[in-house]
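Q: Attaching a predicted model along with its sequence, questions to come.
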Amino acid sequence: MNKRKKTRWPVWLVGFIVLAGGILGINLMVQNVLAGNHSVTENVEVSPSAYPGLNIETRTKKTKHYILSISNVLTNNKEINTPIQTWVNDQEKKFLTQVKTGTKTLQGDHRAELNITVDTNKINDHLYSLVFTSYQITTGGANGQSIIKSFNIDTAENKILNLSDIMTYDKATVNHIMSIVKEELKKQKNVHSYVFEAELQKSIKNPSGWKWSIGNGVFTLYFNKYEIAAGAAGTVQVNIPLKSLHSYLKKDLTKKWNITYENNDEPKGKRPTQPPLDPKGKYVALTFDDGPHPKVTPRVLKTLKEYNTKATFFMLGVQVEYYPDMAKKVAKAGHEIGNHSKSHPNLANMSLSEVRKQIIESSHRIKDATGEKPTLFRPPYGAMNESVKKVTKEQKTPIILWSVDSLDWKSRNAQAVNKEVAKNIRSGSIVLMHDIHASTADALPHMLKSLKKQGYQFVTVSQLLSLNKSTGNGPYYNQ
């Protein structure tokens, strides 16, 4: 029988390996602690969108020191996915580096935040303009920083398009576009006074650096904060009617891509009036945030229908954009729809112009999908500043908070959700839930059955406010 020969390692080598492993382990542990990874809540989900060939990946992460929320678009092609993923990864890497550097200043509720969202402009079933916004709050002051990056993709030819693929341009073309941009900026009264002429000239004269998209009859240019204007202007967007650029577009473009030159009309719709409530009744308003979701929202709707219950859904503009049919189903079922911002940032750390964009753009998307403009607003995290109050007052959308937090976002457990609601519910309560967690859909049947047994009736937030004769902008927590 052959004896297996034992390998003898030199003592110095064994010691080195142990030491190196120890140092590596300590280094990783330190990095995890610095990033708050000893208390991490992370979720990754990939689901099909309303756009052919595109899937949406949503990744959320909460640690002691930061909150991360990233939306990304995935296609079936590596040549398209790789540069997009590289940019997203680069944004996350820079963010985490800054978090690590400033960890000592991130205590209590002062957590850093990275919020990456994507707007999708559909040209046809294989041509899309993807406009990413990376919004970061680290330790560099109260206001965050927004960075915009656009990717124009062709899923049929499996490539990312360059400006030269759609437009023939030379010095004369650039000068003409410069004049159009200036005229369009004059119409933006909240931006025009902050524009730096020299910086605008510098940016426009570099077409290879343009951040652009096409959709709904317009060619759009995007400028990062401080790129062409003072910080008070925030990020700047200029929409140029495609008909103004007709002579510069590639000749076969309109036929091949089926591009239209006029903006589409917005759908019109009107919600039926609700009957008045009995002042002696026992009412609660159930609310659902962060949707619509392609898997969870249908389950929530089914349960609400079974119990003949109406609720209020505070929707995100980016979610409505990707799942417009689901938003439409919520409205068609007779539920109330509120605005929850475009991309769920902490509005309390944003400028007036940034807050206005978050609220108004989300409102437009909800109206496009459902046919009705939302009449209520709930700020993400319940965070607000004077800018939020100003814009919501302008839009006539009262600020709605909550009096019962189900903590479904934290527990992700149906029994825990029901226990939390049962413990804190009372007549007049506004209950906070999220129609993006499967556990919330799991909890709902027992919750409705139990509350109905106790004599509660379920109403929308607007009905609850009318019962209390509430007027003004709020914020409203109710009982």
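A: On my side now, so go ahead. Residues are numbered from 1 along each chain as shown.

Q: hey, let's count contacts and neighbours off CA atoms from now on
A: Will do.

Q: Neighbours of residue 95, how many?
A: Using other Cα atoms under 10 Å, residue 95 has 21 neighbouring residues.

Q: Could you do residue 104 as well?
A: Neighbour number of residue 104 under other Cα under 10 Å is 11.

Q: same check, this time on the one 5 residues further on
A: Residue 109 sits with 9 neighbouring residues when counted by other Cα under 10 Å.

Q: Likewise for the one 4 residues further on?
A: The number of residues packed near residue 113 is 23, by other Cα under 10 Å.

Q: And it, how far from residue 461?
A: 30 Å (Cα to Cα, to the nearest Å).

Q: likewise residue 209?
A: Counting by Cα to Cα - residue 209 and residue 461 are separated by 46 Å.

Q: Of the two, give the one with the bigger neighbour count.
A: More crowded of residue 209 and residue 461, by other Cα under 10 Å: residue 461, with 28 against 10.

Q: right, and the more buried one touches residue 314 too?
A: No. Here residue 461 lies out of contact with residue 314, judged by Cα atoms under 8 Å, at a distance of 10.7 Å.

Q: Look up the residues that both of those two are in contact with.
A: Shared contacts of residue 461 and residue 314 (Cα atoms under 8 Å, 6 or more residues apart in numbering): residue 287.

Q: pretty sure residue 147 is in a strand, no?
A: Yes. The assignment for residue 147, made by DSSP: H, G, I helix; E, B strand; the rest coil, places it in a strand.

Q: Return the distance of it relative to residue 426.
A: Distance from residue 147 to residue 426, by Cα to Cα: 44 Å.

Q: ok now do the residue minimising distance to the centre of the chain, which residues does it touch?
A: Note on the chain: the residue nearest the mean C-alpha position is residue 343, at 2.1 Å, using Cα atoms, centre = their mean. Counting by Cα under 8 Å, 6+ apart, residue 343 touches 115, 117, 316, 317, 318, 358.

Q: What is the nearest of those residues to residue 180?
A: For the contacts of residue 343, the residue nearest residue 180 by Cα to Cα is residue 358; the value is 25.6 Å.

Q: tell me the contacts of the closest one?
A: 341, 342, 343 are the contacts of residue 358 under Cα under 8 Å, 6+ apart.

Q: then this one, side by side with the first:
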Amino acid sequence: MRQPIMYISIISLVLLAACSFLASANGTTVSQEVKEYSEYDLDMKSEILEFEEYHITIHYPETPNTQINQTIIDYVNQIKSKFKQESYQAMQVMKSHSSHELHVDFEVLHESEQYFVIHFDETMDVGYPDISKSRTIMNFKKENGQRLETEDLFNQEVDYLQALADLTNEKLEEEFGKEINQNSFLEKATAPLPSNYQNVAINSGGVTIFFRDGVQPEEISLKMDNINEFLHPEITVVENEALHEATPSIEGLKSININGEDVKRPHGENKKIALTFDDGPHPQKTLDILEVLERYDAKGTFFMLGKRVSYYPETAQEVVTEGHEIGNHTWNHPCLTRLSKDEVVRQIQATKEIIQHVTGEETTRVRLPFGENLSAPYYGTMEIVPWDVSVETWRKENPRQIADTFISEINDGDIVLLHDLEGSTPEVLDMILASLSYEGYEFVTLSQLEEK
């Protein structure tokens, strides 16, 4: 698997042996050969859409397994459809017209020779006081790409729900004391109901049960020794066999302060514009942009997502090697106005740290997702960078129309916004630079624009 950069700790990996022993349905122990599957080389896909009515940010993995990919794409399409429907319905009954948001991020919880496990975090804000937060766990068999639901993991001939409830309560009592089971809210969340055990994830030592949103603790792990007799005969979890456990998160990072001052915007005799690119890096599209910039001896500033930097560190490094600047665009592109101050800090600090770790460059500028303003004052050294010229109808116009719109609106000293993940960006950029070069423009980084 393409490993996201993990710079806090190193995980020891032990590979699965060529054979394992499975218990057959009638209880007979048989030897079954297990095919070897290498660790997945993952790509990280990001869909970022901004409309007046709503914002959508969805990150998901793409694997070498087409069946797994199709299941994930179906899930993405379903959650987008659900959000759009609920957003439309909310707009019909509510007076507020603030933009709604769907934000979905993922974490690879576990990968072994046999299984691939993903955790999706979902946030849906359609204007109601309570923001909807949920999660979806997907366990896959790598051999055939089959998604394993909870009922597929456990033996249907036993009351596995009652067994899970009993083991969960025992584990909670062991870790938190007897008082924990007197919590009526938690008692309901651990009752032997299918809805309480929808999100069960295979791990290297057994399974992890994730409770519904609002329940504390959020999860509990059960060891293989405790659940083995309740597992489906075809499910085998070999302890410590993980090829990969958990991608990096933004938790536990030290604080950083930022302010609300805009970047300086001087104007002078020599015509200059600052080219900026959001939402990358992308392993191919960002490189295509770099090729266009090189042809025109142009420089730019790339506002990168920390999570994408962790997946594509070589691309981030190439941007710096080519003489361009890197800015901070948060870790995973949420609407910051719905986050607490500490959550905003973590979004920016995690990105600052991964960029410095990968490139050696310390970022001093941040561009907020969707061009938002922060809901509370922040003070410090990070400049918040807006833009002057952008095109909001990328998907409705052809590259020539998009380029003409940019060219007609750009003036000396402007900050121009383009996006790494848009497939037409290299072509549009080529047209813009060809036209404005003829008019005598120079294409610079934000730092160079400030020097003007």
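A: That came in fine, so what should we check first? Because the structure is a prediction, the values reported are computed rather than measured.

Q: picking that back up, now the contacts of residue 358 of structure 1 in a markdown table, with secondary structure and distance to residue 304 of structure 1?
A: Formatted as a markdown table, those follow (DSSP: H, G, I helix; E, B strand; the rest coil; distance: Cα to Cα, whole Å):
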| residue | secondary structure | distance to residue 304 of structure 1 |
| --- | --- | --- |
| 341 | coil | 24 |
| 342 | coil | 26 |
| 343 | coil | 26 |
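
Q: Let me know the closest of these to residue 94 of structure 1.
A: Using Cα to Cα, the contacts of residue 358 of structure 1 come closest to residue 94 of structure 1 at residue 343, 20.4 Å.

Q: corresponding residue for the closest one in structure 2?
A: The pairwise alignment with structure 2 assigns residue 343 of structure 1 to residue 332, based on TM-score structural alignment.

Q: any idea how far residue 379 of structure 2 is from its match?
A: 22 Å.

Q: now residue 271 of structure 2
A: 32 Å.

Q: Strands along the stretch 151-300 of structure 1, start to end?
A: 159-160, 211-215, 218-223, 236-241, 283-289 (DSSP state E, counting those that start in this stretch).

Q: I should have written the stretch 1-150 of structure 1 there, sorry.
A: 41-48, 55-62, 66-74, 112-122, 127-137, 145-154.

Q: so which of these gets nearest residue 83 of structure 1?
A: strand 145-154 (9.0 Å).

Q: average offset between that closest one and structure 2?
A: By mean Cα distance after the TM-score superposition for structure 1, the fitted strand 145-154 of structure 1 averages 3.2 Å away from its aligned residues in structure 2.

Q: For that strand, give me every contacting residue.
A: Contacts for strand 145-154 of structure 1 (Cα under 8 Å, 6+ apart): 80, 84, 126-137, 159-162, 211-213, 222-225, 234-235.

Q: got the angle for it vs strand 112-122?
A: 30 degrees (axes from the mean of the first three to the mean of the last three Cα atoms, to 10 degrees).

Q: ok, back up a step: looking at the contacts of residue 358 of structure 1, which is nearest residue 257 of structure 1?
A: Among those, and counting by Cα to Cα, the member closest to residue 257 of structure 1 is residue 342, at 28.1 Å.

Q: Show the contacting residues for that closest one.
A: 316, 317, 318, 358, 359, 361, 362.

Q: is it true that the third one touches residue 116?
A: No. Taking contact to mean Cα under 8 Å, the distance of 10.8 Å between residue 318 of structure 1 and residue 116 leaves them out of contact.

Q: picking up where we left off before, between residue 271 and residue 379 of structure 2, which is the more surrounded one?
A: Using other Cα under 10 Å, the more surrounded residue of residue 271 of structure 2 and residue 379 is residue 271, with 18 against 12.

Q: surely the more buried one meets residue 412?
A: Yes. Between residue 271 of structure 2 and residue 412 a contact is recorded at 5.1 Å, counting by Cα under 8 Å.

Q: which residues do the two both contact?
A: residue 441.

Q: So what touches stretch 274-281 of structure 2?
A: In contact with stretch 274-281 of structure 2 (Cα under 8 Å, 6+ apart) are residues 286, 299-305, 308-309, 312, 315-316, 329, 413-421, 443-446, 449.

Q: which bit of structure 1 covers that stretch?
A: Under TM-score structural alignment, the match for stretch 274-281 of structure 2 is residues 285-292.

Q: Show me how far the matching stretch is from its chain's centre.
A: 15 Å (Cα atoms, centre = their mean, to the nearest Å).

Q: Kindly report the same for stretch 213-220 of structure 1.
A: Worked out by Cα atoms, centre = their mean, stretch 213-220 of structure 1 lies 21 Å from the chain centre.

Q: re the thing from before, give me the buried entries from the contacts of strand 145-154 of structure 1.
A: 80, 84, 126-137, 160-161, 211-213, 222-225, 234-235 (16 or more other Cα atoms under 10 Å).

Q: Contacts only, for residue 435 of structure 1.
A: 288, 289, 290, 291, 292, 293, 296, 297, 300, 441.

Q: Quick one: map it onto structure 2.
A: That one, residue 435 of structure 1, aligns with residue 420 by TM-score structural alignment.

Q: Show me the helices in the stretch 201-350 of structure 1, by range?
A: Remark: helices assigned in the stretch 201-350 of structure 1 by DSSP state H, counting those that start in this stretch are 253-257, 296-306, 317-322, 324-332.

Q: Just list what the longest one packs against, helices and strands only.
A: Counting contacts by 3 or more Cα pairs under 8 Å, 6 or more residues apart in numbering; DSSP states H and E, helix 296-306 of structure 1 packs against helix 324-332, helix 438-453.

Q: again with the third one
A: Contacts defined by 3+ Cα pairs under 8 Å, 6+ apart place helix 317-322 of structure 1 against strand 112-122, helix 352-370.

Q: how far apart are that helix and its match in structure 2?
A: Helix 317-322 of structure 1 sits 3.8 Å off on average (mean Cα distance after the TM-score superposition for structure 1).

Q: Repeat that for the shortest one.
A: Comparing helix 253-257 of structure 1 with its match in structure 2 after superposition yields a mean distance of 4.5 Å (mean Cα distance after the TM-score superposition for structure 1).

Q: and the lengthiest helix in structure 2, which residues are buried?
A: Longest helix in structure 2 by number of residues, with DSSP state H as the criterion: helix 66-93. For helix 66-93 of structure 2, the buried set under the neighbour-count rule, 16+ other Cα under 10 Å, comprises 67-69, 72, 76, 79-80, 83-84, 86-87, 90-91.

Q: got the residues you listed as a markdown table, with distance to residue 177 of structure 2 columns?
A: Shown next, in a markdown table, are the buried residues of helix 66-93 of structure 2 (distance: Cα to Cα, whole Å):
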| residue | distance to residue 177 of structure 2 |
| --- | --- |
| 67 | 43 |
| 68 | 40 |
| 69 | 42 |
| 72 | 39 |
| 76 | 39 |
| 79 | 38 |
| 80 | 41 |
| 83 | 40 |
| 84 | 43 |
| 86 | 41 |
| 87 | 42 |
| 90 | 43 |
| 91 | 46 |
